[in-house]
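Asker: quick one: sequence and predicted model below, then my questions.
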Amino acid sequence: MTDRARWASSCCLAAVLTRAGIAGLRAKSPGGRGLWERENYAGRTVGLYAGPASALAAAVAAGRVRPAAGFAVLAAGACGAWDDVAGDHRRGLRAHLSALRDGEVTSGAVKLFGISAAGLVAGALLKERFPDKVLAGIVIAGTAHFVNLVDVRPGRAAAAVIALGAPGLLREGPGAQSAAAAVGAAAAVLPDDLGERLMLGDTGAHALGAALGTAAVARNGRAGLLAYAVALVAAAAYGDKVSGAARALGA
């Protein structure tokens, strides 16, 4: 099987599993429909079924080639799921770290340290030299955070995953399957996300971001990883600054 055939199968597998997962969760609604419904920025009720469905689908599709990638996706999705269920109104890393200094462990702090730890573990498995392992961990966790950061309006996170992941499919070699898994899952969600029927939530956004991160790690050496890490840290700092400004304005 050629590299192109492998990533095509990963993309299709992720898309099919995502749609099947959404259908199954919507039919059963474990814990009751109230657990799976949220009000979006426009006051419309949307379902969270796409988050766990896309996270599991991407983990299976990426993990069948690189188990470390599947682990990173699942761990990022699990941390995001905790925030979806137990999240509070605080926005931005600074707010959650301030709460942690006061002795309160917020859902944001759980995400920060949980996804960072998972990224470092996956990075250690995907790279051989210590500096590369650390950079890989930063890239995986940073990409997960970045996709969640842009998830502020319907379809934006899914569209960002497709836009960031699709170019990687043009390059055969390591990482294509992880990128394909993220793109396939995001494409399966996008129509319902844009139609404000479903949302990825933190579960899906973090999971698909982690899949993109493992793809970047697989196809880049130290210089590329360093460039990714710097860009992602800068994006996180900017996002936290914007969140802080929004809080000051009462948004």
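Answerer: Structure received.

Asker: from now on I want contacts and neighbour counts done on CA atoms only, so please keep to that.
Answerer: OK.

Asker: now the helices for this protein?
Answerer: Along the chain, counting by DSSP state H, helices occupy 3-28, 50-63, 67-86, 93-101, 107-126, 130-149, 156-169, 176-194, 201-219, 222-248.

Asker: packing partners of the longest one?
Answerer: The one in question is helix 222-248. With contacts defined as 3 or more C-alpha pairs under 8 Å, 6 or more residues apart in numbering; DSSP states H and E, helix 222-248 has these neighbours: helix 130-149.

Asker: residues of the helix it packs on that come out buried?
Answerer: Neighbour-count burial for helix 130-149 flags 132-149 (criterion: 16 or more other C-alpha atoms under 10 Å).

Asker: repeat that for stretch 220-227.
Answerer: 220, 222, 225, 226.

Asker: for comparison:
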Amino acid sequence: MSRRPVVAALVAAATAGGLSALRRSLPEGLRAPWDRTNHAGDTVTLLEGPILAVAAAAGAVAGGSPSAPGVVASLGSAAFGALDDLAGDSASKGFKGHLGALARGEVTTGAVKIVGIGATGLVAAALADRRSGRGAALRSGHGSAPGVLATLVGGAAIAGAANLANLFDLRPGRTLKVTAVAGLPALLPPGAAGAATAAAALGAAAGILPDDLAGRSMLGDTGANAAGALVGLAIVERTGLRGRLAVLAVTAGLTVLSEKVSFSKVIEGNDVLRRLDALGRPKR
């Protein structure tokens, strides 16, 4: 019997308990930088982000398979997200804004995050391919694809998933629900490649979901980037070049679309999506 469901449950309990303990015991001076005003005008904490990242990394270690890719994906993407959460400026927004600023010679925290999460995704993909023995060549479905190409695409897919998860973090519970929908297929069967990573991601997400839905806390860039990167890694761990290209195409396409279309407006305009999005939130 696989121990991954047990690991997911333990990670969920640790995440919920850790967030509660941190909120109670952390001195005000250390807690205040993580406070934000949400879409409803309420003060919430972003502390669930670091809790998710650390708990998921611990879950990857406990998952029973080599854990370096999961630890790198979770903690690396969270670290660059925290940079934006704690020191970011709002002068530039989105890929277009940050890259435009970079072209003018301005290095924003967002640009540093883009480069940093890209590097984190590449390292995680390289570690995953090395441990699976697919570093030399991965099957593309039409012959043997060079391992370096598949690893590069895998790294970009992980980074794209990390960024996309952050784009959904505009309403309580939204990114965590997207994480669950995208990560559940990678959880099964429990012994397959990527299942340990998916179990860590889903367990951590489940543990903080009640607080997030209630509007008491938010993922912030720290948690959303970590959650997305882990789901991206779980998919990368079990796919070849074609699968990775598909993930990259979806994440890149939605990221470009987000520059012109509001995801929140799309969700609000669709009855099914609106109901799913609001599921579990207290009525105001």
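Answerer: Noted; the coordinates are in hand. As the structure is a prediction and not an experimental result, all values here were calculated from the model.

Asker: before we move on, back to that, can I get the helices of the first structure in a markdown table including distance to residue 38 of the first structure?
Answerer: Formatted as a markdown table, the helices of the first structure follow (distance: least, C-alpha to C-alpha, whole Å):
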| stretch | distance to residue 38 of the first structure |
| --- | --- |
| helix 3-28 | 14 |
| helix 50-63 | 12 |
| helix 67-86 | 9 |
| helix 93-101 | 22 |
| helix 107-126 | 17 |
| helix 130-149 | 16 |
| helix 156-169 | 17 |
| helix 176-194 | 13 |
| helix 201-219 | 10 |
| helix 222-248 | 21 |
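
Asker: what's the most buried one of those helices?
Answerer: When you average the neighbours per residue for each of those (mean count of other C-alpha atoms under 10 Å), helix 201-219 leads with a mean of 32.

Asker: just checking, what packs against that one?
Answerer: Looks like helix 201-219 of the first structure contacts helix 50-63, helix 67-86, helix 107-126, helix 130-149, helix 156-169, helix 176-194 (3+ C-alpha pairs under 8 Å, 6+ apart).

Asker: spit out the contact partners of residue 221 of the first structure.
Answerer: By C-alpha atoms under 8 Å, 6 or more residues apart in numbering, residue 221 of the first structure lies in contact with residue 132.

Asker: which position in the second structure aligns with it?
Answerer: In the second structure, the residue matched to residue 221 of the first structure (TM-score structural alignment) is residue 240.

Asker: and which of the buried residues of stretch 220-227 of the first structure is nearest residue 126 of the first structure?
Answerer: Nearest to residue 126 of the first structure among these: residue 220, at 11.2 Å, using C-alpha to C-alpha.

Asker: on that earlier part again, put together JSON lines for the helices and strands packed on helix 201-219 of the first structure, with distance to residue 94 of the first structure on each row.
Answerer: Below are those laid out as JSON lines (distance: least, C-alpha to C-alpha, whole Å):
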{"stretch": "helix 50-63", "distance to residue 94 of the first structure": "25"}
{"stretch": "helix 67-86", "distance to residue 94 of the first structure": "16"}
{"stretch": "helix 107-126", "distance to residue 94 of the first structure": "10"}
{"stretch": "helix 130-149", "distance to residue 94 of the first structure": "14"}
{"stretch": "helix 156-169", "distance to residue 94 of the first structure": "22"}
{"stretch": "helix 176-194", "distance to residue 94 of the first structure": "29"}
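
Asker: quick one: closest of those helices to residue 245 of the first structure.
Answerer: Of all those, helix 130-149 sits nearest to residue 245 of the first structure, with 14.8 Å by C-alpha to C-alpha.

Asker: quick one on the thing from earlier: do you know which of the helices of the first structure lies nearest residue 42 of the first structure?
Answerer: helix 176-194 (12.7 Å).

Asker: which secondary structure elements does that closest one sit against?
Answerer: Using 3+ C-alpha pairs under 8 Å, 6+ apart, helix 176-194 of the first structure sits against helix 3-28, helix 50-63, helix 156-169, helix 201-219.

Asker: residue contacts, residue 241 of the second structure?
Answerer: Counting by C-alpha under 8 Å, 6+ apart, residue 241 of the second structure has contacts 138, 139, 140, 145, 149, 150, 153, 154.

Asker: show me what the last one lines up with in the first structure.
Answerer: Same thing as residue 154 of the second structure. Match for residue 154 of the second structure (TM-score structural alignment): residue 136.

Asker: list the contacts for the residue lying closest to that match once chain neighbours are set aside?
Answerer: Nearest non-adjacent residue to residue 136 of the first structure, counting by C-alpha to C-alpha, 6 or more residues apart in numbering: residue 123, 4.7 Å away. When contacts are counted by C-alpha under 8 Å, 6+ apart, residue 123 of the first structure touches 132, 133, 134, 135, 136, 137, 140, 217.

Asker: ok, now with 10 Å
Answerer: By C-alpha atoms under 10 Å, 6 or more residues apart in numbering, the contact list for residue 123 of the first structure reads 68-69, 72, 117, 130, 132-141, 213-214, 217-218.

Asker: now swap in residue 239 of the second structure and tell me
Answerer: Here residue 239 of the second structure is in contact with 138, 139, 140, 150, 154, 193, 194, 233, 245, 246, 247 (criterion: C-alpha under 10 Å, 6+ apart).

Asker: which single one of those is nearest to residue 78 of the second structure?
Answerer: Among the contacts of residue 239 of the second structure, residue 233 lies closest to residue 78 of the second structure (C-alpha to C-alpha), at 14.2 Å.

Asker: how near is the spatially most central residue of the second structure to residue 21 of the second structure?
Answerer: The residue lying closest to the centre of the second structure (C-alpha atoms, centre = their mean) is residue 228, at 2.0 Å. Shown here: residue 228 of the second structure relative to residue 21 of the second structure, a distance of 25 Å by C-alpha to C-alpha, to the nearest Å.

Asker: so which of the helices and strands packed on helix 201-219 of the first structure is nearest residue 44 of the first structure?
Answerer: That would be helix 176-194 among these, by C-alpha to C-alpha, at 12.1 Å.

Asker: just tell me the aligned range of that closest one in the second structure.
Answerer: Against the second structure, helix 176-194 of the first structure falls on residues 195-213 (TM-score structural alignment).
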